[in-house]
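# what would the 3D arrangement of this be:
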Amino acid sequence: MENFDIIVIGAGHAGCEAALAGARLGLKTALFTITLDGLANMPCNPSIGGTAKGHLVREIDALGGEMGRAADKTLIQSRMLNRGKGPAVHSLRAQIDRVAYHNLMKKTIEGTDGLYLKQAEITDLLFEEDGRTVRGVRTHLGVEYGCRAVIIASGTYLNGEIHVGVNTYPSGPDSVLPARKLSDSLKEAGMTLRRFKTGTPARVHRRSIDFDKLEVQHGDEDIQPFSFTNEVLPENKVDCYVAYTNAETHKVIMDNIHLSPIYSGRIHAIGPRYCPSIEDKIMRFSDKPRHQLFIEPMGLDTDEFYLQGMSSSLPVDVQLKFLRTIEGLEHVEIMRNAYAIEYDCCDPTDLLPTLEFKEFHGVYGAGQFNGTSGYEEAAAQGLVAGINAALKLKGEKPMVLDRASSYIGTLIDDLCTKGVSDPYRMLTSRSEYRLLLRQDNADLRLTETGHRVGLIGDERYNAFVKKKEQIDAEIKRVSAINIAPSEVLNEYLVSQGTDPINNGFKLTQLIRRPQLSYKGLAFIDPERPELPEDVCEQVELMIKYEGYIKIQLEQVEAMRKLESKLIPADIDYSKIGSLRLEAAEKLAKIRPLSVGQASRISGVNPADINVLLVYLH
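This next block holds a predicted model:
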């Protein structure tokens, strides 16, 4: 039996980050996948980032993960979403060359010392005599491999089943073989599994699209990279396009809705609330006269285009019929039909914040196996699971990110504390501290943590320290500057649509005006030093939003006081007088580590928390 420290099951975005983290932290790591050709595949939209997801990618990069660097090197179009709104919701999104991303990530993994890439289906987890401590895995060929930790990142392959119209067949995404037997092994061990569903739109041929009838979406001129280490800015190489459904599209779908496995009752799994199929959209929003779809290239060396927003499980002939009712797609040719896919996943409330199972020592979950959707959510969990598996085996303190530190911390806390009723998608609205958790300051929030765990090297860390010192020094300098009124200044203020000044003003007071900026006021600040663009950005944002940031920091302090009140692992909630039965049952199931975590459990109210606090005191 060949032995490893860590075995990762599944080489999607979660599995790749987990395996890279484990190996880079010095642990002998094996990454198993059903097919090497599916490594870091994008079976759905070939894009990375987007609203809140761009935050996750930048946080992954700040911790020392790989997704941001790979995305920068393989993007074909880049856009910053929500520019018209505040900086808290600005989100970077990139269209990716799907094949190039796969090739780059595969090459990165192949070139990582201590990381062994293997093509095989894992069918069983092997446990010690206690039935709870993992000792290895078994493949479909009966080969056994020993390990001290396993990370399950099985994506939608776990007992995968594809639905198209009345047809149902076992499959993973893109017609790859599913993992059929691992579910039985997990259930036999006592793990609770659930059934979720997701969908993928059709891919169509470039020559069959009338681009003259579509709205064009150009990339941004001022491209910002995902990775804080990227000094070579990526380039836009393609355009994307927008089209709309219409009354005829909706009629075709409604006339055939009985053929959809979702509405015929053949699919019982729960689908993603925030990424519904076109059938769901038309049924749930029947008052809307049209729905938007985005027509996006799959890469530079292919004529395949992806129809974002048009996932469906209707029969292929119906798919073709309703697509051809859309202006610009009247003669469309389907290359890969749309489909729905059901798969097995765990109940994430069975996990600790480290993503290790509470009842299975050395077994971790990551990605869609934990009930999430999206490449970015998967990669973030994979990175956390990989780091924590490595730290545990090295006898070091785990990395647990709280809600105020990151979107990654919010994501994992939501999963472990609140659970999920449908595939979870990260949204900026899920964070109560989103002004603190901007994508632009992910490095300031997390680089130190990445350095502590060992994924951020000294050179990068020293550059981060220098950046932080420059920001602090410049804010201190600017805060001390008083500005006297002058004709030149007042002419500028009026030209920018703001009131002139009659008395002396702090420069910071002027910067806080919505119409003005730190850079724009440089002409009245002759002592201003030459600073990098990212430093200037942070100086302006921290000055402009100082009052709001202070309020959120006070909220964070109150939250962390509750987080510091730890709950004994062996507490018996049934013996706490005055605690409601529902609260006792929920607390016993989740087994929160702190009073703060307990306060976020659904079904536990403030009165229950007060009872718990009195009991602990």
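# from now on I want contacts and neighbour counts done on CA atoms only, so please keep to that.
Fine.
# show the contacting residues for the nearest residue to T156 once chain neighbours are set aside.
What sits nearest to T156 in space, not counting adjacent residues and going by C-alpha to C-alpha, 6 or more residues apart in numbering, is Y343, at 5.3 Å. Going by C-alpha atoms under 8 Å, 6 or more residues apart in numbering, Y343 touches T156, Y157, L158, N159, G160, E161, R195, F196, K197.
# the fourth one touches L177, doesn't it?
Think N159. No. Taking C-alpha atoms under 8 Å as the definition, N159 is not a contact partner of L177, at 9.7 Å.
# can you check which residues contact both of those two?
P170, S171.
# out of the two, which sits in the more crowded spot?
N159 (23 against 18; other C-alpha atoms under 10 Å).
# please name the nearest non-neighbouring residue to the more buried one.
R180 (4.7 Å).
# who touches the helix ranked longest in the chain?
Longest helix in the chain, counting residues (DSSP state H): helix 458-479. Here helix 458-479 makes contact (C-alpha under 8 Å, 6+ apart) with 229, 443-444, 447-448, 451, 506-508, 531, 535-536, 538-539, 543.
# one more to line up against the first:
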Amino acid sequence: MFEKEYDVIVVGGGHAGAEAAAAAANMGSRTLLVTMNLQTIGQMSCNPAMGGIAKGQIVREIDALGGYSGIVTDKSVIQFKMLNKSKGPAMWSPRAQNDRMRFAEEWRLALESTPNVDFYQEMVSGLLVKGQKVVGVRTSLGLDIRAKAIVLTNGTFLNGLIHIGEKQFGGGRAGEKAATGITEQLTDFGFVSGRMKTGTPPRVDGRSLDYTKMIPQPGDAKPEKFSYLATKILTEQRDCHMTHTSALVHDLLREGFDRSPMFNGRIKSIGPRYCPSIEDKIHRFADKDAHQIFVEPEGWHTVEVYVNGFSTSLPEDVQYKALKSVVGFENVKFFRPGYAIEYDYFPPTQLKHSLETKLVDNLFFAGQINGTTGYEEAASQGLMAGINAHLKITEQEPFILKRDEAYIGVLIDDLITKGTEEPYRMFTSRAEYRTLLRQDNADLRLTPRSYKLGLASRERLERMEEKERRSKDFVSFFRNTSFSPEDINPILEELESSPVKQSDKMFKVFSRPKVTMEHMKRLAPVADYIVEHALDNEVLEQAEIQVKYSGYIAKEKNNADKLLRLENIKIPEGFDYRKLKSLSYEAREKLEAIRPVTISQASRISGVSPSDVSVLLVFLGR
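Reported below is the predicted structural model:
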């Protein structure tokens, strides 16, 4: 069946696997996507949404690099919101509610229309390894399929175990069996594995809910989109709704705590800190009488509803009884109960920054196998693993994004350098250069690099260059055009901002905190320029940010450039840290385990102090 050798085999068809297959294929590799169920490619296993705080920035970065997640999201979106709009632009984060069925369908169609992608439905039970190099995979039917590189994106399927109350059964997702064999083989090779936990809430029948008792949560009046390409903007949206738990609901849930796998010792692994189950929230925040519940439709036409904020592994009878006491859920009908799932992962300090494993050449890991949680984190790793798998087998340098270049760079560096003992989730606070890493400029940061790789299309590059040129020209217009006090002072008085006494450049007054583009558009020269040059909202937003935050952006760029000097100081491969007696014992231990490539990476390892970095610099003659 498989006479030829593939360039890249991707194992798993979730968000990481789909992006990995698309990236490798679009760069020219003959790619095989092997998954246990072809009907669930790109499936949203948990909430029907993409983006959010910091996650929205990641989706924009994936799109800028030529990935598919932003395009698929735009084609299946039912509601769009820009979160944190009341804060500075570094915090603005796009989020979309999606039609779950259409999302998976669009992913399947996108991959099927990608040249170089083949598909095969079966479980991969092991790897074919020759010496220290992976050379293929073995399926559960005993088929050996050869390839030059393998990308593992197994999600929650490696020895997955589902918990509902005191019941437990093997599975990688509700209704799907677990994957076996791979963990055991990798640990035989010397890999260290661990267990993690995640969970999901009940799905219910929207026809049984009383939305009149809930608070509507509409989308933005002027919705945007994720992709920088010419995907369509929503003209119609579906509302979400919000309700709350209560002291009564909490008491009903507590009645089942003795049968909860979280509290009776059945679940020993660690779950996501920032997306806890409802029983965990009640236990950790006992002083709170209520928690928010977001009622999210699963699509345009289905009646299925996702109960966001009610993730649980309590017995199904307890789930049902408690949820019936939530306002608006008095007559609720269940589609399926919530559950928790435990699965194997491999601490990511065992990887290089390219996501290739240190122990086995040409073997790459991406997604939850690396200890992350979230579609967006998984998709970005899949994209990078697919890119680097292609680069490795074509004997090119790996593609690595630095911390000042992308949230994806922060994510991977955190994983490789610090590791994780709980499901890793991205936040804006994790990025020290978040003023540079905004959602609005991901294309300006990353598309030129992706185009050089052969991944981003010429169309994508030309759109980016046009946006950059028009934005720069508009900023120059503000720097070089003057205003008169008679025109600007009425606006400043409205804003209770100090009036001006003489003419000055528009850039200066536009830099004031309360003055927005909408105010500047009331000045005739600005309005005329916008009309004459047919500027769209994307250019207007980019120009406004460049004017109002130019000082902050320049300062952060300067800080990044200073630290870049440490990034350029390489540590020789195979360096023996044990011979540096001036290093602390903990530093020697951590440096030997992680094997940082640069001084900058070494400085970010937990347990390596500034004095340890100084010792390394002295020894390296710097």
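# got a TM-score for the pair?
For this chain pair, the superposition-based TM-score is 0.98 by TM-score structural alignment, normalised by the length of the first structure; 614 aligned residues with a C-alpha RMSD of 1.2 Å.
# still on that earlier bit, the residue nearest to N159 of the first structure: how many residues sit nearby?
19.
# quick one: it from I122 of the first structure, how far?
Per C-alpha to C-alpha, to the nearest Å, R180 of the first structure is found 9 Å from I122 of the first structure.
# cool, L300 of the first structure as well?
From L300 of the first structure to I122 of the first structure the distance is 34 Å (C-alpha to C-alpha).
# neighbour count: these two, which is higher?
Neighbour count, other C-alpha under 10 Å: between L300 of the first structure and I122, I122 has more, with 25 against 17.
# map that one across to the second structure for me.
Using TM-score structural alignment as the criterion, the counterpart of I122 of the first structure in the second structure is V124.
# residue contacts, the residue nearest to I162 of the first structure when sequence neighbours are not counted?
Counting by C-alpha to C-alpha, 6+ apart, I162 of the first structure lies nearest to I341, which is 4.4 Å off, once chain neighbours are set aside. I341 of the first structure is in contact with T156, G160, E161, I162, H163, G172, P173, K197, T198, G199, counting by C-alpha under 8 Å, 6+ apart.
# element containing the aligned partner of V8 of the first structure in the second structure, please.
Counting by TM-score structural alignment, V8 of the first structure corresponds to V10 in the second structure. Element membership for V10 of the second structure (DSSP states H and E) is strand 6-11.
# what's the burial count for E459 of the second structure?
Neighbour number of E459 of the second structure under other C-alpha under 10 Å is 10.
# how much space between it and I267 of the second structure?
For E459 of the second structure relative to I267 of the second structure (C-alpha to C-alpha), the value is 50 Å.
# now Y407 of the second structure
For Y407 of the second structure, the distance to I267 of the second structure - C-alpha to C-alpha - is 32 Å.
# which one's more surrounded, these two?
Neighbour count, other C-alpha under 10 Å: between Y407 of the second structure and I267, Y407 has more, with 32 against 20.
# so what's that one up against?
A54, Q57, I58, E61, A431, L437.
# A strand includes the last one, no?
No. According to DSSP: H, G, I helix; E, B strand; the rest coil, L437 of the second structure belongs to no strand; its state is coil.
# how about the contacts made by it?
Counted by C-alpha under 8 Å, 6+ apart, L437 of the second structure has contacts Q57, A90, D404, E405, A406, Y407.
# which ones among those map onto helices?
Members of the contacts of L437 of the second structure lying in helices (criterion: DSSP H): Q57, Y407.
# which of the contacts of L437 of the second structure sits closest to S609 of the second structure?
D404 (21.7 Å; C-alpha to C-alpha).
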